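J.: fold the following.
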Amino acid sequence: MQRYFIELSYNGTVYHGWQIQPNALTVQECLDKALSVYFRQQVSTVGCGRTDTGVHATQFYAHFDLGPASEEEPVKTGVPSKWVAGINSLLPYEIAVKRIFEVAADAHARFDATERAYHYHLHFHKDPFKLDRSWLYKGALDLNAMNEAAALLPAYTDFSCFSKSNTQTFTNNCRITEAFFETSDGGLQFTIRADRFLRNMVRAIIGTLVRIGKNEINLTQFKEIIESKDRCNAGQSVPACGLYLVSVSYPFVK
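T.: Now for the predicted structure:
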């Protein structure tokens, strides 16, 4: 068996997230089907994480193993870079493979990732070209106040207050290294970078920072929310349409 990493991007609007689930169309389901057809054997991918319904990815990694398709047909040979066009022709237009490359047999798309980064986009005026790509926010926000609060995030490690309830994680600790808003194309872009993220964490953080921007809570209250470790105290999750996984880092991937 040979293990491969596959890098892809996708528009998540019509998908119920990355991970295969019953009675719902997902990115992983479409990718596994395309790979299985192309390589003429059953292929199952393992993703670098999971994205929720409607969330996008400009960079996403998964790994999969290839062996002989049958006794008569050996392991697929050739240059992995030349497989990309054929696999893309089998995928829906919303999903695009960027590259495929060999990795060590024990390389893992999820557990070997050292850092991940997300962007969140929101805009303030109706724009048909941002439909399902950005959150239309109708109101004013205090950018400086939101950035003051965002700058506090790296000082904490336990983000239980921003995590979806009843998840299967062993710890809610994360190491955030960067979090800030900046103006972008008639709206704002939020960037956050960490070693790992909890389910729904980014959208809950932004929902709470928006409360800062609306002057509903202050910095002291923001700290109290984090320290409470209670999801009920944090803000509502913002819509999924503005969220993009933009970067996943590995020590062995350039």
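J.: please make it C-alpha for all contacts and neighbour counts, starting now.
T.: OK.
J.: give me the element the nearest residue to Ser247 once chain neighbours are set aside is part of.
T.: Using Cα to Cα, 6 or more residues apart in numbering and skipping the chain neighbours, the partner closest in space to Ser247 is Ala117 (5.0 Å). Under the criterion DSSP states H and E, the helix or strand holding Ala117 is strand 115-123.
J.: so which elements touch that strand?
T.: In this structure, strand 115-123 packs against strand 135-136, strand 187-194, strand 243-249, with contacts taken as 3 or more Cα pairs under 8 Å, 6 or more residues apart in numbering; DSSP states H and E.
J.: where do the helices of the stretch 101-250 of the chain begin and end?
T.: Counting by DSSP state H, counting those that start in this stretch, the segments of the stretch 101-250 of the chain that form helices are 143-150, 201-213, 219-228.
J.: so which elements touch the longest one?
T.: Where contact means 3+ Cα pairs under 8 Å, 6+ apart, helix 201-213 is packed against helix 143-150, helix 219-228.
J.: let's compare: structure for the following, please.
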Amino acid sequence: MSSAWPGATRYRLTLEYDGGRFFGWQRQEPGTRTVQGVVEEALTRLCGHPVLLVGAGRTDTGVHALGQVAHFDTLKPREPEVFRRALNVLTPPEVTILDAALVPSVFNARRAAWREYRYRVLPRRAASALERDRVWHHPGALDLDAMNRAARYLVGKHDFSAFRSANCQSLTPVREVHRAEWIPMGEEIHFVIRANAFLYHMVRNIVGTLVLTGRGKWSEERFVTVFTGLDRRAAGPMAPAHGLYLSQVHYQTAITLP
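T.: Next up is the predicted model:
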């Protein structure tokens, strides 16, 4: 995606946000609060002309971000730090601009080498009063080793139809996963998955299915059979949105200006 205007300057933003306060990333009809919408509104005020913000990932309603990446073009350039500070004043507190940087016009936030998601699960008897909108509470212990044994089959280039939403519009269900593992984090366990791209609801469907193995309801063999069977109806339930975070976005080459 080249610049919309000759002579425009392109910027990259890194954002953190609480997805529970928005109807997803992507701009929708007027009156629907989205992350893209509120940031574009602030950028338009700063730049004095309409601004299109292009994000690396279109997170769903309720899904959070620790490291979303986006770019925009403007005919009224300023120092990146000026944009960062001003945006943090003009956007709601549920959004934070962590970083702003000048990038070449060829940079496109959508063309990431890989994206990484993190899913938080709290496997204990009592729910969390403070993190109830940010972690999936499971009222019992989960077998971390069993879930990791199943998760290892996800790594590589595969057809992920078994974990694809019926509303997914991707042209192909094939994705390449570079990392898929559960790691202990204090009382919580986190599922970390890194891939070149993701299908609609793919991570939440995977987590919901892996938790069945952690409960002892599914064997490793059953997980593999369902995964390779390519039938979403045979897989487990979808995990709730509020435990999911877009944690990292990585680009193949360094982003430097000439």
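J.: one step back: list the contacts of the residue nearest to Ser247 of the first structure.
T.: Applying Cα atoms under 8 Å, 6 or more residues apart in numbering, one finds that Ala117 of the first structure lies in contact with Thr191, Ile192, Arg193, Ala194, Leu245, Val246, Ser247, Val248.
J.: chain center to the strand holding Ala117 of the first structure: distance?
T.: The chain centre lies 9 Å from the centre of strand 115-123 of the first structure; the measure is Cα atoms, centre = their mean, to the nearest Å.
J.: do stretch 151-164 of the second structure as well
T.: The chain centroid and the centroid of stretch 151-164 of the second structure are separated by 17 Å under Cα atoms, centre = their mean.
J.: now the helices of the stretch 101-250 of the first structure in a markdown table, with distance to Pro80 of the first structure and mean neighbour count?
T.: A markdown table is the format used below for these (distance: least, Cα to Cα, whole Å; neighbours: other Cα atoms under 10 Å):
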| stretch | distance to Pro80 of the first structure | mean neighbour count |
| --- | --- | --- |
| helix 143-150 | 41 | 19 |
| helix 201-213 | 34 | 22 |
| helix 219-228 | 45 | 16 |
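J.: out of the ones you listed, nearest to Arg133 of the first structure?
T.: Taking Cα to Cα as the criterion, Arg133 of the first structure comes closest to helix 201-213 out of the helices of the stretch 101-250 of the first structure, the separation being 14.5 Å.
J.: average gap between that closest one and the second structure?
T.: After superposition onto the second structure, helix 201-213 of the first structure sits on average 0.6 Å from its aligned residues (mean Cα distance after the TM-score superposition for the first structure).
J.: just to revisit the earlier point, of all the helices of the stretch 101-250 of the first structure, which one comes closest to Pro92 of the first structure?
T.: The minimum distance between Pro92 of the first structure and the helices of the stretch 101-250 of the first structure falls on helix 201-213, with 26.7 Å, by Cα to Cα.
J.: okay, angle between that closest one and strand 187-194 too, please.
T.: Taking axes from the mean of the first three to the mean of the last three Cα atoms, to 10 degrees, helix 201-213 of the first structure and strand 187-194 form an angle of 130 degrees between their directions.
J.: which other residues reach helix 201-213 of the first structure?
T.: 118, 140-143, 145-146, 149-150, 159, 162-164, 192, 217-219, 222, 234-240, 243.
J.: what's the matching range in the second structure for it?
T.: Mapped onto the second structure with TM-score structural alignment as the criterion, helix 201-213 of the first structure occupies residues 202-214.
J.: correct me, but Thr256 of the second structure touches Ser105?
T.: No - because the distance of 10.7 Å does not satisfy Cα atoms under 8 Å, Thr256 of the second structure is recorded as not touching Ser105.
J.: higher neighbour count, the two?
T.: Comparing Thr256 of the second structure with Ser105 by other Cα atoms under 10 Å, the one with more neighbours is Ser105, at 19 against 10.
J.: I'd say that one and Phe72 touch.
T.: No - with contact defined as Cα under 8 Å, Ser105 of the second structure does not count as touching Phe72 (9.7 Å).
J.: need the overlap of contacts for those two.
T.: Overlap of the contact sets of Ser105 of the second structure and Phe72 (by Cα under 8 Å, 6+ apart) consists of Arg10.
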